[in-house]
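Prediction below, plus the sequence it came from.
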Amino acid sequence: MTEQHYPVPTPDQVEALMDNPDLTWEDVPADEAPPVLAESEAEEVMVVRSLRMPLELHQRIRAEAEARGVTWSELLRDWAAIELAALSDDQPISRADAMRALASIPPRRTA
């Protein structure tokens, strides 16, 4: 990996920036501050998490994902959603099962 060098401002440059009359500083109460992300944007954010598991479990999950034609991450997201829905008495199906069901519907005949 190559080392990258970024310019480091001098204390005088930092002071000049902070004293710039075009900059304004104000405290905004947390409940009045705009959200970092809009609600619609927050739904699209994917969070990366690290997960430790036994090798055998990882291999079984990977094999199941391959058999279903989905990624390891998609399978785990589906399983987590199914379990959470079950906890709230919902009746979920996995994305992979939904895609298989939709693919099995014959095309509509046109006259």
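Here it is on my side, so go on. Numbers count the residues shown, from 1 in each chain.

make it CA atoms for all contacts and neighbour counts henceforth
OK.

Flag every buried residue along the longest helix along the chain.
Using DSSP state H to define each element, the chain has its longest helix at helix 72-87. Using 16 or more other Cα atoms under 10 Å as the test for burial, helix 72-87 gives 72, 75, 78, 81, 82.

quick one: the helix or strand hosting residue 57 to helix 72-87, angle?
Secondary structure assignment for residue 57, by DSSP states H and E: helix 55-68. With axes from the mean of the first three to the mean of the last three Cα atoms, to 10 degrees as the basis, helix 55-68 and helix 72-87 are set at 90 degrees to each other.

For helix 55-68, which residues meet the burial criterion?
Neighbour count says helix 55-68 has 61, 62, 65 buried, by 16+ other Cα under 10 Å.

Distance to residue 87 added to the residues you listed, as CSV?
Below are these laid out as CSV (distance: Cα to Cα, whole Å):
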residue, distance to residue 87
61, 22
62, 25
65, 23
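
Show me which of those is closest to residue 16.
Nearest to residue 16 among the buried residues of helix 55-68 is residue 62, at 55.4 Å by Cα to Cα.

put this beside the first:
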Amino acid sequence: MCLCTNTIQIAVAEGICNIHNSFYESLKKQFQSLRDDLCETLISVGLKPIIPQGSYYILADASKLEAKTSKEKAMFILNKTGVATVPGSAFYKNEIGEKYVRFCFSVEDHIIHKACSRIKRLF
């Protein structure tokens, strides 16, 4: 069986190739700023972020929290601040993931700033 690329796929591919590099540079700076703001906030409350170099997720060591499992840590953060995280156990087969929670910063600036102010209430 042989499938041909349809016209829309070709048009999208050409469109992506024609996006000016400044768009990507601007996007990179925006994400770096959001990452830095969130990392600074996490550090200020005693969580230890693993600073990403190319993604919009931050895995943070939350072993400072009294909760035992990463799910309990994620629920504690959600209940205390209203900020949702993903338990680190979702990304590890062994118990090392139990000390981590994952934050995502691929949202609008004002949402990250609001989340940061809420996270500062953690302790």
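Sure, I can see it. What you are looking at is a predicted structure, and each value in this text was computed from that prediction instead of being measured.

Need the TM-score between these chains.
Once superposed, chain against chain, the TM-score is 0.26 (TM-score structural alignment, normalised by the length of structure 1); 41 aligned residues with a Cα RMSD of 3.4 Å.

re the thing from before, against which helices or strands is the longest helix of structure 1 packed?
Contacts defined by 3 or more Cα pairs under 8 Å, 6 or more residues apart in numbering; DSSP states H and E place helix 72-87 of structure 1 against helix 55-68.

Output the contacting helices and strands for the helix it packs on.
By 3+ Cα pairs under 8 Å, 6+ apart, helix 55-68 of structure 1 packs against helix 72-87.

for the helix or strand just after the helix it packs on, which positions count as buried?
For helix 72-87 of structure 1, the following helix or strand on the C-terminal side (DSSP H and E) is helix 95-103. Neighbour-count burial for helix 95-103 of structure 1 flags 95, 96 (criterion: 16+ other Cα under 10 Å).

could you check the angle helix 72-87 makes with helix 95-103 of structure 1?
Using the same axes, to 10 degrees: helix 95-103 of structure 1 against helix 72-87 is 90 degrees.

Which helix runs longest in structure 2?
helix 21-44.

Identify the residues contacting the following helix or strand past that one?
Tracing the chain C-terminally past helix 21-44 of structure 2 and defining elements by DSSP H and E, one meets strand 48-50 next. Residues outside strand 48-50 of structure 2 that contact it (Cα atoms under 8 Å, 6 or more residues apart in numbering) are 39, 42, 43, 58, 59, 60, 61, 62.

Looking at the buried residues of helix 55-68 of structure 1, which is nearest residue 96 of structure 1?
Taking those together and measuring to residue 96 of structure 1 by Cα to Cα, the closest member is residue 65, at 9.5 Å.

Go ahead and confirm the closest one touches residue 77.
No - with contact defined as Cα atoms under 8 Å, residue 65 of structure 1 does not count as touching residue 77 (11.3 Å).

Return every residue with contacts to both of these two.
What both residue 65 of structure 1 and residue 77 touch, as defined by Cα under 8 Å, 6+ apart, is an empty set.

Any of the contacts of strand 48-50 of structure 2 buried? List them.
So, by 16+ other Cα under 10 Å, the buried ones in those are 39, 42, 58, 59, 60, 61, 62.

which element is the fifth one on?
Secondary structure assignment for residue 60 of structure 2, by DSSP H and E: strand 57-61.
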